[in-house]
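# Sharing a model that was predicted from the sequence below.
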Amino acid sequence: MKRVVITGAGTVNALGLDVPSTLAAMAEGKCGIGDLNFRDVDRLAIKIGGQIHAWDAEGQFNRQQMALYDRFTQFTLVAAQQAIGQSGLEFAGELALRSGVILGTSGGGLTTQDDNYRMVYEEGKNRVHPFVVPKLMNNAACSHVSMEYNIKGPCYTVATACASSNHAMGQAFNMIRCGMSTAMITGGSESMLCFGGVKAWEGLRVMSKDACRPFSLNRNGMVQGEGAAVFVFEEMEHAQKRGAEILAEVIGFAMTSDASDIVMPSKQGAARAISGAITDARLNKDEIGYINAHGTGTAANDKTECAAVADALGAHADNIMISSTKSMHGHLIGGTGAVELLACIMALKDGIIAPTINYEEPDPECALDVVPNEARDAKVDVALSNAFAFGGLNAVLALRKAP
């Protein structure tokens, strides 16, 4: 079995348009959630989100590209450029054939769908752009990364709601570990912050109108975000031979299904995923120092997740720091696990634990160390990243400090 390391990272999200600015914002406990700004937002009950207001698509892509790139694809390509640039890899010859792209998204080109539904049903137009389908399809971002960088190995998109990017990164990890690939571009992206996207989530009645407060007793729902994070996963020996900087090592992965309810989370399913990742990584429970929680800020998720952590880790759960960065950047749905992996890398590489901001009142059912409101300096050798999705689909990654 090959060892797998991360040699590049890139991101675009409400906290920053690259990794350094994002990590700085996380370390400062900044909030990227604010007023939404798009057509017909006044018709929504929910008017806040982790929207990327500084996005300049026209300044980064030409007219022909704009016809093909939905907002979620744009985010992905910029994040991928950062990650691949940092890694120093050039995909040619044998490396191109033995590298791939696996990305997660839930809605894909939802902004494109929303715009074209308006044209046809509201404005009465009978024609749409000939590239609507290739623009909105969920695999568009994955395909464009593959074409842009000459990556000719396994390339596909994973769609498992809020666990999409964790599932994608787990699959990328396994492909390198088993020897199928030398390097994989992986992560996830999402852009659901349009009228139809937010209106659909409103119907679930799980959205907050004022703030995301994970684990706080007075939490009142999740807040949507948008963006992408992309990583270069690479076989460790290959990375070391070329002298690449290693950000962290990926050491374990597990995925489970609750097989119980389409929206309500299960403690048992989540706990099995956490335990499975620990077993896969061949860890002792007391080696884990930090968990980046799924931590959506809903009443059901947060208490269920805390119960699952306690169930999986036993007495050691009281010694672990666990935080939710969704309080800062919002819930990126299919892209959320990818952005949150940055917090794990920061904990391992820089010794900084991102806080759970907006925390106001302790909840007896969330009685863990949730790193409230302020970042913390701490030495961490092993971290877990949780993702628990609608449909009862769970995916947990385990990472170790760079060797």
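Looks like it arrived, so ask away. Residues are numbered from 1 along each chain as shown.
# CA only for contacts and neighbour counts going forward, please
OK.
# Residue 317 touches residue 370, doesn't it?
No - taking contacts as CA atoms under 8 Å, residue 317 lies outside contact range of residue 370: 11.2 Å.
# and the two? which has more neighbours close in?
A count of neighbours by other CA atoms under 10 Å puts residue 370 above the other of residue 317 and residue 370, at 27 against 23.
# Contact partners for the more buried one?
Taking CA atoms under 8 Å, 6 or more residues apart in numbering as the contact definition, residue 370 lies against 215, 321-324, 355-356.
# ok, which stretches of the stretch 1-150 of the chain are helices?
19-28, 63-66, 71-87, 93-97, 110-117, 132-136, 140-149 (DSSP state H, counting those that start in this stretch).
# Could you name the helices and strands sitting against the third one?
Read it as helix 71-87. Contacts of helix 71-87 with other secondary structure elements, assessed using 3 or more CA pairs under 8 Å, 6 or more residues apart in numbering; DSSP states H and E, are made with strand 4-13, helix 140-149, strand 183-190, strand 227-235.
# the inter-axis angle of the shortest one versus strand 227-235?
When axes from the mean of the first three to the mean of the last three CA atoms, to 10 degrees is applied, the directions of strand 183-190 and strand 227-235 differ by 160 degrees.
# Check which helices and strands strand 183-190 is in contact with.
With contacts defined as 3+ CA pairs under 8 Å, 6+ apart, strand 183-190 has these neighbours: helix 71-87, strand 99-104, helix 164-177, strand 227-235, helix 336-350.
# To residue 328, which of those lies closest?
Of all these, helix 336-350 sits nearest to residue 328, with 10.7 Å by CA to CA.
# still on that earlier bit, can you lay out the helices and strands packed on strand 183-190 as CSV showing distance to residue 64?
As requested, the helices and strands packed on strand 183-190 are arranged in CSV below (distance: least, CA to CA, whole Å):
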stretch, distance to residue 64
helix 71-87, 13
strand 99-104, 23
helix 164-177, 28
strand 227-235, 22
helix 336-350, 28
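# Please name whichever of those is nearest to residue 50.
Among the helices and strands packed on strand 183-190, the nearest to residue 50 by CA to CA is strand 227-235 (8.8 Å).
# Second structure for comparison follows:
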Amino acid sequence: MPSSTSSPRRVVITGLGATTPVGGTAPTTWEAISVGRSGVRPLTQDWVAEHELPVTFAGQIHTSPAETLAKVEVRRNDPSGQFALVAAREAWADAGSPEVEPERLGVAIGSGIGGVWTLLDQWEVLRTRGPRRVFPLTVPMLMPNGPAAAVSLDLSARAGAHCPVSACASGAEGMGLALQMIRNGRADVMVAGGTEAAIHPLPIAAFAAMTALSGRNDEPERASRPYDVDRDGFVIGEGAGLMVLEAEEHALARGATIYGELAGVGMSSDAYHITAGEPEGAGAARAMEEAISDAGLGLRDIAHINAHATSTPVGDLAETRAIHRAFGEHTQDIAVTATKSMTGHLLGAAGALEAVLTALTLHHRQIPPTINLDNQDPEIDLDVVTGQARALSADADLAAVNNSFGFGGVNVALALRTYR
């Protein structure tokens, strides 16, 4: 364990896993995102008409977990846990299944809502069939830390099984917690990120009642349109994004392939409103500034931002103000993208997936485009990558920021950099 006087341990990214609306793995997700392919499509389930839902589309998972999980694993895990297991196993294999003492291996997987499908399905069982028919594993399946627990059991991870619950910043906060755990010596390796499975009639109806969702039922693949003057709300999505994070010395000792470095985290809270972010972006700006400082970087080192950019009229504008507040004149030199335009908003998994995509952006030195941006809002004066992917410098060291903001006024920013 490093002494309290030593320099902070560098934390590197050695494995990536994802299951998303555009792909069943991290590579297939990256391939789709790189070419601007939307994963948003109509909902065809009977419950859409049964409940007369006002929004009839979503970013549904591309590949069923049943294709890779055993039947008993599907039965005993809420869909949010199933997604986490799929992504964790991919990330672990991608990292080379590192040999690590169980007491030095931890898990930090956030979820904003938890097992909503299990909770409401089993409530219906209780209501219609009685208490004897309620599934015995209902509680561990519905609890938000169920996915983290399932992954820790799967990998025999004993350094901790944590679950930050901070709305749409949950997955990013999980990665920030993992960074801190490795730095302070609690673990050498962490599996970290977020998962969410909330494409259910109740969340859809509730978000629609808030007028938070886009209502473009006639053209769902064009509904998520960050920064566009005609944006009218976010598109709900589902899935998981996870990373294997390691202390640099541990990764080098085993000859691991390194995608990049998770270099810093910044967190703040607005204390402004339960759902709306502070309109001038003060808290969001502070999170970005703290992430960059924590990484030992300067503002001018940042070449790219994967923005939170949900496609809500107010939220996109507040984040734009936050970016200007944090970076000042350097804002014009930063290339911004909004990958929710393709995946929809994965709620508690959003920041984690977007951190995975940011790591791949730096690794491949290519920024994915923002799609559906036909007429950029003049108040959003950012250099947004549109049309097609944009190449980054092939030689220079690069750094990027990934933003995640959530209900309750939560702000999390992660700073990533290339590794040499």
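Good, I have the coordinates. None of the values given here were measured: they were computed from a predicted structure.
# Dump the helices and strands packed on strand 183-190 of structure 1 to CSV, plus distance to residue 269 of structure 1 and mean neighbour count.
Conversion of these to CSV gives the following (distance: least, CA to CA, whole Å; neighbours: other CA atoms under 10 Å):
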stretch, distance to residue 269 of structure 1, mean neighbour count
helix 71-87, 30, 24
strand 99-104, 21, 30
helix 164-177, 15, 27
strand 227-235, 26, 31
helix 336-350, 18, 27
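# closest to residue 128 of structure 1 out of these?
Each of these was checked against residue 128 of structure 1 via CA to CA, and the shortest separation belongs to helix 71-87, namely 17.7 Å.
# From the rest of the structure, what touches the closest one?
For helix 71-87 of structure 1, with CA under 8 Å, 6+ apart as the criterion, the contacting residues are 7-12, 18, 57, 108-109, 111, 140-141, 144-145, 185, 188-191, 227-232, 244-245.
# Of those, which qualify as buried by neighbour count?
Neighbour counting over the contacts of helix 71-87 of structure 1 (16 or more other CA atoms under 10 Å) leaves 7-12, 18, 108-109, 111, 140-141, 144-145, 185, 188-191, 227-232, 244-245 as the buried ones.
# show me the contacts for the alignment partner in structure 2 of residue 37 of structure 1.
Taking TM-score structural alignment as the criterion, the aligned counterpart of residue 37 of structure 1 in structure 2 is residue 44. The contact partners of residue 44 of structure 2, taken as CA under 8 Å, 6+ apart, number zero.
# sorry, back to before: nearest to residue 223 of structure 1 among the contacts of residue 370 of structure 1?
Minimum distance to residue 223 of structure 1 across the contacts of residue 370 of structure 1 is 12.4 Å, recorded for residue 324 (CA to CA).
# you'd agree the closest one is up against residue 212?
No - the pair residue 324 of structure 1 and residue 212 fails to qualify as a contact (CA under 8 Å) at a distance of 9.8 Å.
# quick one: which of these two has more around it?
More neighbours sit around residue 212 than around the other of residue 324 of structure 1 and residue 212, counting by other CA under 10 Å; the figures are 34 against 30.
# How about the more buried one: what's its closest non-neighbour residue?
The spatially closest residue to residue 212 of structure 1, leaving aside those adjacent along the chain, is residue 327, at 4.9 Å (CA to CA, 6 or more residues apart in numbering).
# The counterpart of the one you found in structure 2: helix or strand, and which one exactly?
Under the alignment (TM-score structural alignment), residue 327 of structure 1 pairs with residue 341 of structure 2. When elements are assigned from DSSP states H and E, residue 341 of structure 2 belongs to helix 340-343.
# what's the mean deviation for that helix versus structure 1?
Its match in structure 1 and helix 340-343 of structure 2 itself, once the structures are fitted together, sit a mean 0.4 Å apart by mean CA distance after the TM-score superposition for structure 1.
# How far does that helix sit from its chain's centre?
For helix 340-343 of structure 2, the gap between its own C-alpha mean and the chain's C-alpha mean amounts to 12 Å (CA atoms, centre = their mean, to the nearest Å).
# Now tell me what touches it from outside.
The list of residues contacting helix 340-343 of structure 2 from outside it, by CA under 8 Å, 6+ apart, reads 20-22, 33, 36-40, 59, 221, 224-226, 237, 308-311, 370-372.
# repeat that with 7 Å
The set of residues that contact helix 340-343 of structure 2 without belonging to it, under CA atoms under 7 Å, 6 or more residues apart in numbering, is 21-22, 33, 36-40, 59, 224-226, 237, 310, 370-372.
# same check, this time on stretch 6-13 of structure 1
Residues lying outside stretch 6-13 of structure 1 but in contact with it, judged by CA under 7 Å, 6+ apart, are 17-19, 52, 75, 79-80, 82-84, 86-87, 226-234, 244-249.
# corresponding residues in structure 2 for that stretch?
The counterpart of stretch 6-13 of structure 1 in structure 2, using TM-score structural alignment, spans residues 13-20.
# follow-up on the earlier one: from residue 55 of structure 2, how far out is the match of residue 37 of structure 1?
In this structure, residue 44 of structure 2 and residue 55 of structure 2 are separated by 12 Å, where distance is defined by CA to CA, to the nearest Å.
# Figure out the helix or strand that the closest residue to residue 344 of structure 1 other than its chain neighbours lives in.
Nearest in space to residue 344 of structure 1, with sequence neighbours left out and distances taken as CA to CA, 6+ apart, is residue 383 at 6.1 Å. Element membership of residue 383 of structure 1 [criterion: DSSP H and E] is strand 382-389.
# can you map out the strands along the stretch 301-420 of structure 2?
Along the stretch 301-420 of structure 2, the segments classed as strands by DSSP state E, counting those that start in this stretch run 302-306, 335-337, 366-367, 383-384, 390-391, 399-406, 410-417.
# For residue 167 of structure 2, find the nearest of those.
Checked against CA to CA, the stretch from the strands of the stretch 301-420 of structure 2 lying closest is strand 399-406, at 5.0 Å.
# The closest one vs structure 1, mean deviation?
Using mean CA distance after the TM-score superposition for structure 1, the mean distance for strand 399-406 of structure 2 is 0.5 Å.
# corresponding residues in structure 1 for that strand?
Residue span in structure 1 matched to strand 399-406 of structure 2, by TM-score structural alignment: 382-389.
# Please tell me how far residue 31 of structure 2 sits from residue 369 of structure 2.
Residue 31 of structure 2 sits at a distance of 12 Å from residue 369 of structure 2 (criterion: CA to CA).
# of the two, who's got more company?
residue 369 (25 against 15).
# Just tell me what the more buried one corresponds to in structure 1.
Under the alignment (TM-score structural alignment), residue 369 of structure 2 maps onto residue 355.
# What separation do you get for that match and residue 328 of structure 1?
9 Å.
# What is the burial count for the residue nearest to residue 271 of structure 2 when sequence neighbours are not counted?
With sequence-adjacent residues excluded and distances taken as CA to CA, 6+ apart, residue 271 of structure 2 is closest to residue 409, at 6.0 Å. Summarising burial for residue 409 of structure 2: neighbours were counted as other CA under 10 Å, giving 22.
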